[in-house]
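Peer 1: any chance you can model this:
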Amino acid sequence: MLYQIAKPFLFKMDPEAAHHLIVDGMGAAAKIPGMSSVLSAAWGTKASPELAVDLFGLHFNHPVGLAAGLDKNAKAVAGLSRVGLSFMEVGTVTPKAQAGNEQPRLFRLPPDEALINRMGFNNDGADTMAERLSKLPKRRIPLAVNIGKNKMTPNENAADDYRACVRKLFPYGDFFVVNISSPNTPDLRALQHGDELRHLLDAVKDEMEKQAELHGELSKPILVKIAPDNTEEQLFYMAEAIQLSGMSGIIATNTTISRDGLTHKSAGETGGLSGRPLTQRSTEIIRNLYRITQGKLPIIGSGGIFTADDAYDKIRAGASLVEVYTAMIYKGPGLLKEIHGGLIKRLKKDGFTRITQAVGADHR
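Peer 2: Predicted coordinates for the structure are as follows:
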């Protein structure tokens, strides 16, 4: 109800201005004494043993987290961790700060329940993110750091950028996500294939192991975020390279460059499309990846999750965890309680006692 009151005002604002207002507001709210409890009371979800997931050596109270892109600079971690999420990603962060693409670069498509963005990895840089995360109190939920390369870094030197992000942010992330699938950084998606992919992932893995030894800790999980615009053959070779490189899992998927079925006047804008139009395609990618990897490589499902059914479909297709983003813009944090309760109902209907039993159920 709180968000539905605010939504008409937010949707009259420029989309990027509204984005910053929400993120900065959540960051400021968490610093007010007692406000964290208010956020938890308004939007928090209760721990439900049947929805708990233990994965990557981490505990998740339920399967639903926040995708990268909302809190690019780790400004609102304390506030967002109180609204019912079980984990969240920050970033994409690059070694050096960069402004991203020219504005306007974020567009709402309300009839399609979608967003188009061509932000271009705008962020404050890895050093600033490290400083912010170092000042946070103990986190309530696992935090993933989504890492990328600077726009001016050529692909042949991309591994150096990803290494730099791991080096600077190792102490602060519970797991890391290698973003090679944004359509808004020139040639980035070329890193998803062939020798470039293997070289990059080997470099990230090597840096992670070096940092783990340096800090006297275990190596942290690394996942790879892929695009939905890949053929089944491309998926096969990508999954093979990701497994051989010792990665911990895959996030499927990032935004799409497809514009099928859109009705809004902004449909022709350049950038990555997220939201409802991606629901079916991302679930299909998850199903194919689970089959290709025989369920041996954990998948986080992302793309067009607006309801408990959407989340459950991805879980049955093979996702161990799922992420939301665009639906949070259209429906607000109350979405998390809705999905939480809906998943419990669907488990009972299917005769499962734990959400982990439903992972990949469509394949059995």
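Peer 1: for the rest of this, base every contact and every neighbour count on C-alpha atoms.
Peer 2: OK.
Peer 1: spatially central, which residue of the protein would that be?
Peer 2: Against the mean C-alpha coordinate of the chain, by C-alpha atoms, centre = their mean, the closest residue is residue 67 at 2.4 Å.
Peer 1: list the contacts for that residue?
Peer 2: When contacts are counted by C-alpha atoms under 8 Å, 6 or more residues apart in numbering, residue 67 touches 88, 89, 90, 302, 323, 324, 325.
Peer 1: residue 62 falls within a helix, correct?
Peer 2: No: under DSSP: H, G, I helix; E, B strand; the rest coil, residue 62 sits outside any helix and is assigned coil.
Peer 1: rewinding a little: state the distance from the residue nearest to the centre of the chain to residue 208.
Peer 2: Between residue 67 and residue 208 the distance, using C-alpha to C-alpha, to the nearest Å, works out to 22 Å.
Peer 1: likewise residue 240?
Peer 2: 20 Å.
Peer 1: these two: which has the busier surroundings?
Peer 2: Between residue 240 and residue 208, residue 208 has the larger neighbour count (other C-alpha atoms under 10 Å), namely 22 against 14.
Peer 1: surely that one meets residue 166?
Peer 2: Yes: the pair residue 208 and residue 166 qualifies as a contact (C-alpha atoms under 8 Å) at a distance of 6.5 Å.
Peer 1: farthest pair within the contacts of residue 67?
Peer 2: 90 and 302 (14.8 Å; C-alpha to C-alpha).
Peer 1: of these two, who's got more company?
Peer 2: Shown here are residue 90 and residue 302; by other C-alpha under 10 Å, residue 302 has more neighbours (31 against 26).
Peer 1: from residue 5, how far out is the more buried one?
Peer 2: Counting by C-alpha to C-alpha - residue 302 and residue 5 are separated by 27 Å.
Peer 1: now do residue 130
Peer 2: 35 Å.
Peer 1: when the two are compared, which one has more neighbours?
Peer 2: Per other C-alpha under 10 Å, whichever of residue 130 and residue 5 has more neighbours is residue 130, with 19 against 9.
Peer 1: for that one, which non-adjacent residue is closest in space?
Peer 2: residue 169 (5.7 Å; C-alpha to C-alpha, 6 or more residues apart in numbering).
Peer 1: one more: residue 240?
Peer 2: residue 293 (7.9 Å).
Peer 1: what of residue 97?
Peer 2: Looking at residue 97 with C-alpha to C-alpha, 6+ apart, the closest residue is residue 125, at 3.8 Å.
Peer 1: touching stretch 214-233 from outside, list them.
Peer 2: Stretch 214-233 is contacted by residues 56, 171, 174-182, 189, 192, 205, 208-209, 211-213, 242, 247-258, 281-282, 285, 288 when judged by C-alpha under 8 Å, 6+ apart.
Peer 1: another for comparison:
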Amino acid sequence: MSGIESLGLKIFHRLDPETAHGLALSGLRMGLVPLPGPVTGARLATTLAGLALPNPVGLAAGFDKNAVALPALMRAGFGFLEVGAATPRPQDGNPRPRLWRLTEDRAVINRFGFNNAGVDPIAARLAARPRGIPVGLNLGANKDSVDRAADFATVLAHAGATIDFATVNVSSPNTEKLRDLQGKAALAALLAGVMTARAGLARPIPVFLKIAPDLSPAELEDVAEVALDARLDGIIATNTTLSREGLKSVNSAQPGGLSGAPLFEKSTRVLAQLSRLTAGKLPLVGVGGISSAEEAYEKIRAGATAVQLYSAMVYRGLSLAADVARGLEALCARDGFAHVSEAVGTGRDRWL
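Peer 2: Okay, here's the model as predicted:
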């Protein structure tokens, strides 16, 4: 992290978290943030569900909900980006405050509630983005929808031509009863609608499923079975958690989803279980608590083809993406892997 970035983070941490987040996006749009450009190499360039990635380090959904800073983010060292979540209609989300820093725990709690501008303006920005790394859209549902399951297919139908992949997000804890859609029958029906919408696109794209870290072993088995039956292209493990175990920060009891360092172990164990259950038939994306190359490497060795990060940037800055990618290259070289894909799953058993 540069001195300028460190100073910027100190200033941001004096502000309300959501205000600071908005200013960070404005700084990116205005070109005020130094960016490293592409980070790649013979060990790093990889393929995820047919997508060619310069490196396996992605930006998780939620940082750029409305796809307003894509040109800058595409030069920030990530191998791929995910924006959104987008819902069919614009949505304000939950009342503020709805974002808290848990500095002592290196964590974040959010209860945004799918606040976004709606799929149409988001799709327009996605269509206008420059060429470069793959960009996907997190699909969401309006909280007042009469058919939330249908909303996911609606968003994909509207935005599918403008994106490289889509993620079905039924795992956010901030829309009431949304996680109920992770049940076996409900999830199978929802995914059938999404896959029908994908079949209607002129250019079919990979579809991923993002799951919660709080599922029981039996529920994970159901998710794996449904994902394989639906012919999904991958699973993202995991979203935020409702657990508050072991937290020290003053705002730790706030409602919403917890992300950051305390999520690392829980999400990695879920990832390893999914790797075992899917037996290499589906690529997995590991997300949750990554703040270093070593932690990203653990996700990969637990079974992830690629990883995503977000919350750690609150404490480590945007330069974290490039640092993690370069660190992964060094770790693979240290362990004798000619390519990062050779490391996938090699340490899974220690997380089971």
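Peer 1: can you report how many residues neighbour residue 245 of the first structure?
Peer 2: Residue 245 of the first structure has 18 neighbours, counted by other C-alpha under 10 Å.
Peer 1: what's the answer for residue 273 of the second structure, then?
Peer 2: 22.
Peer 1: roughly how far does it sit from residue 229 of the second structure?
Peer 2: From residue 273 of the second structure to residue 229 of the second structure the distance is 18 Å (C-alpha to C-alpha).
Peer 1: hang on, the earlier thing: return the subset of the contacts of stretch 214-233 of the first structure lying in helices.
Peer 2: Using DSSP state H, 205, 208, 209, 211, 212, 213, 242, 281, 282, 285, 288 are the members of the contacts of stretch 214-233 of the first structure that sit in helices.
Peer 1: list the contacts of the last one.
Peer 2: Applying C-alpha under 8 Å, 6+ apart, we find residue 288 of the first structure in contact with 232, 235.
Peer 1: residue 117 of the first structure corresponds to which position in the second structure?
Peer 2: Matched to the second structure by TM-score structural alignment, residue 117 of the first structure sits across from residue 110.
Peer 1: check residue 324 of the first structure too.
Peer 2: Residue 324 of the first structure maps onto residue 309 in the second structure, by TM-score structural alignment.
Peer 1: its match reaches residue 63, doesn't it?
Peer 2: No: shown here, residue 309 of the second structure and residue 63 do not form a contact pair, counting by C-alpha under 8 Å, at 9.7 Å.
Peer 1: just to revisit the earlier point, and the ones in helices among the contacts of stretch 214-233 of the first structure, which two are the farthest apart?
Peer 2: The largest separation in those, counting by C-alpha to C-alpha, is between 213 and 281 at 39.9 Å.
Peer 1: quick one: which of the two has more around it?
Peer 2: residue 281 (17 against 12).
Peer 1: name all residues that make contact with the more buried one.
Peer 2: residue 228.
Peer 1: quick check: residue 36 of the first structure vs residue 146 of the first structure, distance?
Peer 2: According to C-alpha to C-alpha, residue 36 of the first structure and residue 146 of the first structure sit 25 Å apart.
Peer 1: between those two, which one's more packed in?
Peer 2: residue 146 (28 against 20).
Peer 1: for the stretch 101-250 of the first structure, just list every one of the helices.
Peer 2: For the stretch 101-250 of the first structure, applying DSSP state H, counting those that start in this stretch gives helices covering 126-134, 158-169, 194-215, 232-244.
Peer 1: which one of the ones you listed has the most crowded surroundings?
Peer 2: helix 158-169 (a mean of 22; mean count of other C-alpha atoms under 10 Å).
Peer 1: how close does it sit to the second structure?
Peer 2: Here the mean offset of helix 158-169 of the first structure against the second structure after fitting is 1.2 Å, by mean C-alpha distance after the TM-score superposition for the first structure.
Peer 1: I'd like to know which elements that helix is packed against.
Peer 2: Secondary-structure packing of helix 158-169 of the first structure (3 or more C-alpha pairs under 8 Å, 6 or more residues apart in numbering; DSSP states H and E): helix 126-134, strand 143-147, helix 194-215.
Peer 1: can you list those in a markdown table and add distance to residue 263 of the first structure?
Peer 2: Shown next, in a markdown table, are those (distance: least, C-alpha to C-alpha, whole Å):
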| stretch | distance to residue 263 of the first structure |
| --- | --- |
| helix 126-134 | 38 |
| strand 143-147 | 31 |
| helix 194-215 | 36 |
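Peer 1: residue 20 of the first structure: which of those is closest?
Peer 2: Among those, helix 126-134 comes nearest to residue 20 of the first structure, with 16.3 Å by C-alpha to C-alpha.
Peer 1: which bit of the second structure covers that closest one?
Peer 2: The aligned range for helix 126-134 of the first structure is 119-127, by TM-score structural alignment.
Peer 1: residue 294 of the first structure: which element?
Peer 2: Using DSSP states H and E, residue 294 of the first structure falls within no helix or strand.
Peer 1: mind checking what it lines up with in the second structure?
Peer 2: Under the alignment defined by TM-score structural alignment, residue 294 of the first structure is paired with residue 279 of the second structure.
Peer 1: same question, residue 284 of the first structure
Peer 2: Under TM-score structural alignment, residue 284 of the first structure pairs with residue 269 in the second structure.
Peer 1: residues in the first structure aligned with stretch 186-196 of the second structure?
Peer 2: Aligned by TM-score structural alignment, stretch 186-196 of the second structure falls on residues 196-206 of the first structure.
Peer 1: now that stretch on the second structure. Mean distance?
Peer 2: With mean C-alpha distance after the TM-score superposition for the first structure, stretch 196-206 of the first structure averages 0.3 Å from its match.
Peer 1: chain center to that stretch, what's the gap?
Peer 2: 21 Å (C-alpha atoms, centre = their mean, to the nearest Å).
Peer 1: residues in contact with it?
Peer 2: 158-159, 162-163, 166, 190-191, 222, 238, 241-242, 245-247.
Peer 1: quick check: residue 336 of the first structure vs residue 62 of the first structure, distance?
Peer 2: Distance, residue 336 of the first structure to residue 62 of the first structure, by C-alpha to C-alpha: 10 Å.
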